[in-house]
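Participant: Sequence and computational prediction follow.
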Amino acid sequence: MDTTETGLASWYTCETQGPRTASGEVCDPTGLTAAHPNLPFGTMVRVTNRDNGSTVEVRINDRGPFVDGRIIDLIEGAARQIDMIDTGVVPVQVDVIDTVQPPSRS
């Protein structure tokens, strides 16, 4: 992936102490995390709501979204930060801030 991607974002939630994410973490609906189809777990991205200009920084810890045309799926807490709860799906820009480097093999 380039360092910038544009497309649609959706959001999801889970119960407190809910199921585990694809990375193995317990899902936290108030967190600042997101699902992305292929960025490495732990990658930090800035998501900008292109309708209102608000931004949130999130850590990738899950996989998805699994709907054509959507590029990222924010957990509820992150979606609230960029005011997309009521609309459900918004156009966004996703900028990679920090990528995770795999451990070196010695």
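Facilitator: Nice, thanks for sending it over. Note that the structure is predicted; figures quoted are calculated from it, not measured.
Participant: When you work out contacts or count neighbours from here on, use the C-alpha atoms and nothing else.
Facilitator: Noted.
Participant: what ranges do the strands span in this protein?
Facilitator: 4-12, 33-35, 44-49, 55-62, 70-75, 89-98 (DSSP state E).
Participant: okay, these in CSV with mean neighbour count next?
Facilitator: Shown next, in CSV, are the strands of the chain (neighbours: other Cα atoms under 10 Å):
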stretch, mean neighbour count
strand 4-12, 19
strand 33-35, 28
strand 44-49, 22
strand 55-62, 22
strand 70-75, 25
strand 89-98, 19
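Participant: Grab the nearest non-local neighbour of the residue nearest the centre of the chain.
Facilitator: The centre of the chain sits closest to A34, judged by Cα atoms, centre = their mean, with a distance of 2.5 Å. In space, and not counting its chain neighbours, A34 is closest to L74: 4.3 Å by Cα to Cα, 6 or more residues apart in numbering.
Participant: How about the contacts made by the one you found?
Facilitator: For L74, the contacting residues are 9-12, 32-35, by Cα atoms under 8 Å, 6 or more residues apart in numbering.
Participant: got another, please set it beside the one above:
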Amino acid sequence: MLSAAAALLAACATVRPEYATQAPVHRRGKPPSAPGLKGTDKPYQVGGVWYVPKAQPHYNETGVASWYGDAFHLKPTADGEIFDKDRPSAAHTTLPLPSLVEVTNLDNGKKLVVRVNDRGPFVDNRIIDLSHEAARQLGYDRKGLAHVRVRYLGPAPALDPESRRYAYLGTPAPASTAAPAPLDKPPATIVEASLAPPF
């Protein structure tokens, strides 16, 4: 996982509009105590910074989103799924994997529900990194960055780890102004599409 996180950080340092352009401030220290946690629930370190994944049922934050694409296309994500730059998905530093979030582009009002199945971004305090297709649907792929609101919806349904399936998540109805709450069931807009191996 650390090697995958290091690869993510290296790609995020690539000078392209959709990637980050500088590394985070380094903070050294002991790993946080998290007995019994496994896989993507365990604390991990990137660039000297510790990240502590945890349940965040009321997560509702605003910040800057970036996007990633070609460098990770058809490679495994942090939770073992396959990243497809042409399907909506996302990376987040600490939300549970996989989960569903609603992302609103505050610059143009567009909204999209995406599956979070990867870790990142690790630069400039950005709060989410979307796939190229998700950024395109939210209208900021040419711009590279957008001001967004990210609202946690709940856990995403599991995908068969032996398959090459990709989650395609449709656009939800406009959200109410009520306080966010996790869903007992994932949104009904989920459609799973099969993709043949590229080799």
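Facilitator: Nice, thanks for sending it over. This one's a predicted model, so the numbers in the text were calculated from it and none came from an experiment.
Participant: What's the match for the residue nearest to A34 of structure 1 in structure 2?
Facilitator: Using TM-score structural alignment, the partner of L74 of structure 1 in structure 2 is L130.
Participant: What separation is there between that match and L153 of structure 2?
Facilitator: As judged by Cα to Cα, to the nearest Å, L130 of structure 2 and L153 of structure 2 stand 16 Å apart.
Participant: I'd assumed I75 was in contact with the residue nearest to the centre of structure 1.
Facilitator: Yes. The pair A34 of structure 1 and I75 qualifies as a contact (Cα atoms under 8 Å) at a distance of 5.5 Å.
Participant: Could you measure from the corresponding residue of structure 2 for T55 of structure 1 over to G63 of structure 2?
Facilitator: Using TM-score structural alignment, the partner of T55 of structure 1 in structure 2 is K111. As judged by Cα to Cα, K111 of structure 2 and G63 of structure 2 stand 15 Å apart.
Participant: can you check A71 of structure 2 too?
Facilitator: According to Cα to Cα, A71 of structure 2 stands 24 Å off from G63 of structure 2.
Participant: One more: G144 of structure 2?
Facilitator: 14 Å.
Participant: Likewise for T77 of structure 2?
Facilitator: 23 Å.
Participant: In structure 2, mark out all the helices, start to finish.
Facilitator: Assigned by DSSP state H, structure 2 shows helices spanning 2-12, 132-137.
Participant: quick one, which of the ones you listed is nearest to V123 of structure 2?
Facilitator: helix 2-12 (7.3 Å; Cα to Cα).
Participant: could you check the angle strand 60-68 makes with the closest one?
Facilitator: 80 degrees (axes from the mean of the first three to the mean of the last three Cα atoms, to 10 degrees).
Participant: buried sites along helix 2-12 of structure 2?
Facilitator: 5, 8-9, 11-12 (16 or more other Cα atoms under 10 Å).
Participant: possible to save those residues as a markdown table with distance to R136 of structure 2?
Facilitator: Converted to a markdown table, the buried residues of helix 2-12 of structure 2 look like this (distance: Cα to Cα, whole Å):
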| residue | distance to R136 of structure 2 |
| --- | --- |
| A5 | 25 |
| L8 | 21 |
| L9 | 22 |
| A11 | 20 |
| C12 | 19 |
